[in-house]
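Enquirer: no FASTA, just this:
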């Protein structure tokens, strides 16, 4: 047997209107549909109604209705912009309401009450809502006064889509529904969607006459915005079962979502006209805005408190080395802000508890249940179930937040809320029954007949964590991680400085003999030329020249190296913009002679000025260009290319050669001191040059990368960041 739920009923395509009004539908200014009672007010047969224009209809029902045409056209040119006017037809007051929707013009006529809204009334109502300590309660009183109904309630939708009455004004003889819960299916989803679109709905008489709309098929006429639309028979029966014979509802929209309804009930039929409904809808939204404003004020105050705690905690964590002590100091403040009952810090395998929280076994159960969620840095729930693990404790903590402070090290921060046992009062037991009409194969939901209070105890859950509380805790977690990272960074930096100092001491002698080879080669070459000149064969001259050259070379270069080494490692210096073109050319000429590579083809592209220190930049390019010349010198057509270019705010220098290449497949650190590749056998060197290059790059705040293929060549990239244009 097929069951059809309330949520499947197409209530906006019912094709019917209530008795207190008339409906005409126009397309291209021609009437294509009308309610069957339209003959009463036009005094035309239905076949003559179809085909008339808006102007002709106005002339039928209003003396000289032509004056309205320009204003009507201005309103109906914008979808859902309504033109309303109070008119008299056959000595009876009516409202006409005309609007465009779904490329059609809807022309509604409905009877008026004697109620008249004054501007002073509107102003007084607004002031009353603004001054009220309980805006929702004040709103129910105002709407009960305006409608004259027996009861007005504010009905709030909860997270599970059920509802609860949070404010009520009623006649004394009626029992109260305040705090009563209603199941989700009492207001099905398609009804909520209509309330979100159109803010006012009313049933004047649940037993009132219903009129069909003729001229178009019901499924072709969307009545979502029609004030006259008839209600579902299921809903009308539901109202009868509550002893309600007139009903009105007004939407409460907060942040573009349906937050709740103002629901009005009367035990006798009663019509609420258009002006009354508009006023009630306005006040409902005004109260919603007041509520939102109060919430914003509370949020601003809460954010100020949160920001202060966050700022102070950050300052102390960054200054103090007692990480656990600082967290213990701020734990009570954090607990107060997020309304937690306890905090646990898991730090270096130890647990530190503040306030009320589970014991060690309870923490283990939480961790075990989250083994498959290790990637979740932030986990929260208000319904954690310990019972599946057989955990027993006097206090139950289903409200759990676990924050990962240091991934991989199992440092966690836990926050807990105790179980909140709630006695819920429902307006009748929330059960849905289906009935099957005789001879039918389709079952329909039966409207509830019982609304006697039914109590339910809700256990196993804590109060929900609020979004702003979770956001605050995420910020606190970020601050803690930042402090841990900075502390680790300081330790890492100290270790790196220590390693660098030790490395400098261990390799000082090697560095002296490495970087001096280029200038020494030139001095040796010059000395050889002097000594081999035929006209200068004096023994004394030769001996003195040789001694002077040797002594000068040794002393000068040792002092220069000490200076360069100290500069590259420790000395503070001011950066200046330097174009290295001239130094590159000097280095090239020297290294060509050193490695006897006179047939080298050298390509020099654009050289862009970069921030640096002259000695350090010279050392860097000396090693990189020297290596390029050296390792390509045995090629038949050696090639070295140096160029630079911009990439955003960075300047990148490339030093490329077609030499022997480097095997990078095994992840070898080529910048490690004394690191020499197997294919460099036969080339002089001690594996120090690239170590110096890396050290200088770090000192200058530059980044260095390498690409290489064996027997094809190598390219070094040096990226200088934040270079001014």
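Expert: Looks like it arrived, so ask away. As the structure is a computational prediction, the values presented were derived from the model and not from experiment.
Enquirer: only C-alpha atoms for contact and neighbour calcs from this point on.
Expert: Fine.
Enquirer: point to the residue nearest the middle of the protein.
Expert: For the chain, the residue nearest the mean C-alpha position is residue 471 (10.9 Å; Cα atoms, centre = their mean).
Enquirer: against that first model, consider the following:
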């Protein structure tokens, strides 16, 4: 016959159906009728449990000589906070009790817990808080000291849950005649999963006397009555025997919750029966929460300092990576801080151009085996292991490995290593679990350990675990390098685009020069050939042919000058100042009328507002636009050009209107392209550069240049410049007026 084993984690400790002897329990259904009562009611009252079962809550309270309860307010509190407890002190038949009311599902629980007549009269809360504030790194020891004095137990220890589920005593305060358990390990089975879940929900528990009788709850199926949040719930028989084996008769524990998770326990033990008053437990819970807050503040301060160091390293890495395209070299130069921040013994930078090693690292063969194992376990971008088993008889083991993939193309991966450590672990007794057979149930029950004598074992072949902040640092290294690479790629793309644009412009220059210089060069060549091949040429012929040469040279010179102006318009640097263009515009109009004379030319000049710009660029801009307007309207019978400006919405807008030849509608989109001449302008001299230069200059001035035109009727050029704020306009205007007058004087 096979014996079935019952695991500790299978025991439903919240459905035990029994309570301890220092109080009694009443439970009420949704109709507020007593549905369950503990058997020991008669111990405290002149009533039995049967006298209360089925009785409305108001009648029950009356039988206990208690004041009525405001249920509307009570249930409103439960709705806002399901974990709410209403606690008050009451006296029943001369005995003081704490009355705790809480809700669990649809049931209402009334716990009556005897007050401790020997509880301390002073809590000394301020003194305990000051002690915790001053503890620094010894915070958990200070908490043990405070709770030791609050509850008067023989031993108070901080039991921290480890990553593997086991626990370790990290702080302790004991009576002088007790052995210390500091540093002792406890197996995960000592506090099974369902107990940890219960500790996360109800943070204070205690047992007054492990040998005292417990009492059943009557009136309903106790197998479904949830006692998980009852302070007087009886403990599991297995746990009671565990405490007896540990030679203690009273115990208490307070959950340490950090960021909502069960981080550990304050475990308290006393060799004799001892009651902890509810007020003492509440004070202990407060001190635990106060300590957790101090602990979090301390940890976050450490994290802040750690993050500052990461930030400094990140900024330095980014700066170097943006300047130096050799990522591998930059990372090699930062190997020391990267190894230190990860708490590693060594670092390998794996790159196609070569593998770089820093600190204590595995040899090539050992490293290749580690790579294979990690590859077989998956393709995570970040993977960290406390223990990777690789045989290496010739050198040290590096079971602690963390790797992060930085780039895929080219392949770049960082590997951090930690050496194996040999640590002697002290356990509170042999952690091996034993079972005993119960003939009445036919089950194997887990048997509590009978010995808690120090049991030592040596942990081999593993390294310290990687901390969360160290793994976060590795991720940030990945993002830092990738971000720097993307920025450099973006800059390269911009440079490539500029290079394409410049090459395109250069191609245009080359094409135009090779095409347009053919005619003047042919004229010069022909003239030279005639002079060389013919003797005694008439003076008049020589004068004519030399004139042709000079005309060709002048044409070439003009073309080169305009191309030079076009190229300079892209790279001229300046500081924007307020420019008053009135003097410049008058000079441009005067020169334009001389170049394209027409006695009927009517030029009207309206209000000319100053704007932000640069005098030389402004002169070039208006020269190209105004000269165009004068040139292409000069052959009209009544040519007209009108220039005016107005202010509004942070801009100065200039309008230049002419009644010239206009521009065909289908050519408006290409009018600003270099060497682009409209089909109806071929009778006028020009190279198609003027408007291209004007557009480039407008862009450099951060101005807007637009054109509207109707074929045969004329064109409208609109220029929008930035305006100067009013408070600085007057002084700057006077300064620029002097500068413009000096410029006009020099140009004349």
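Expert: Done, it's in. The model shown is predicted, which means the values in this text are computed figures rather than measured ones.
Enquirer: what's the TM-score once they're superposed?
Expert: Remark: TM-score between the superposed chains equals 0.68 [TM-score structural alignment, normalised by the length of structure 1]; 561 aligned residues with a Cα RMSD of 4.2 Å.
Enquirer: scan structure 2 for its longest helix.
Expert: Secondary structure assigned by DSSP state H gives helix 468-516 as the longest helix of structure 2.
Enquirer: from the contact counts, what lies against that one?
Expert: helix 278-323, strand 382-385, strand 400-407 (3 or more Cα pairs under 8 Å, 6 or more residues apart in numbering; DSSP states H and E).
Enquirer: and that helix, how far from the chain's centre?
Expert: Computed by Cα atoms, centre = their mean, to the nearest Å, the chain-centroid distance of helix 468-516 of structure 2 equals 27 Å.
Enquirer: could you check the angle that helix makes with strand 400-407?
Expert: For helix 468-516 of structure 2 against strand 400-407, the angle by axes from the mean of the first three to the mean of the last three Cα atoms, to 10 degrees is 20 degrees.
Enquirer: can you pull the contacts of the aligned partner of residue 95 of structure 1 in structure 2?
Expert: Residue 95 of structure 1 maps onto residue 98 in structure 2, with residues paired by TM-score structural alignment. For residue 98 of structure 2, the contact set (Cα atoms under 8 Å, 6 or more residues apart in numbering) comprises 87, 88, 89, 90, 111, 112, 113, 114, 115, 278.
Enquirer: looking at those, which one is closest to residue 388 of structure 2?
Expert: Nearest to residue 388 of structure 2 among these, counting by Cα to Cα, is residue 278 at 49.6 Å.
Enquirer: relative to residue 357 of structure 1, how far out is the alignment partner in structure 1 of that closest one?
Expert: Aligned by TM-score structural alignment, residue 278 of structure 2 pairs with residue 274 of structure 1. The gap separating residue 274 of structure 1 from residue 357 of structure 1 is 57 Å, by Cα to Cα, to the nearest Å.
Enquirer: over to residue 143 of structure 1?
Expert: 47 Å.
Enquirer: what's the answer for residue 415 of structure 1, then?
Expert: Residue 415 of structure 1 is 8 Å from residue 357 of structure 1, where distance means Cα to Cα.
Enquirer: who touches both of these two?
Expert: Jointly contacting residue 415 of structure 1 and residue 357 under the rule Cα under 8 Å, 6+ apart are 341, 342, 343, 344.
Enquirer: spatially, which two of these are the most separated?
Expert: Longest span within these, Cα to Cα: 341 and 344, 10.5 Å.
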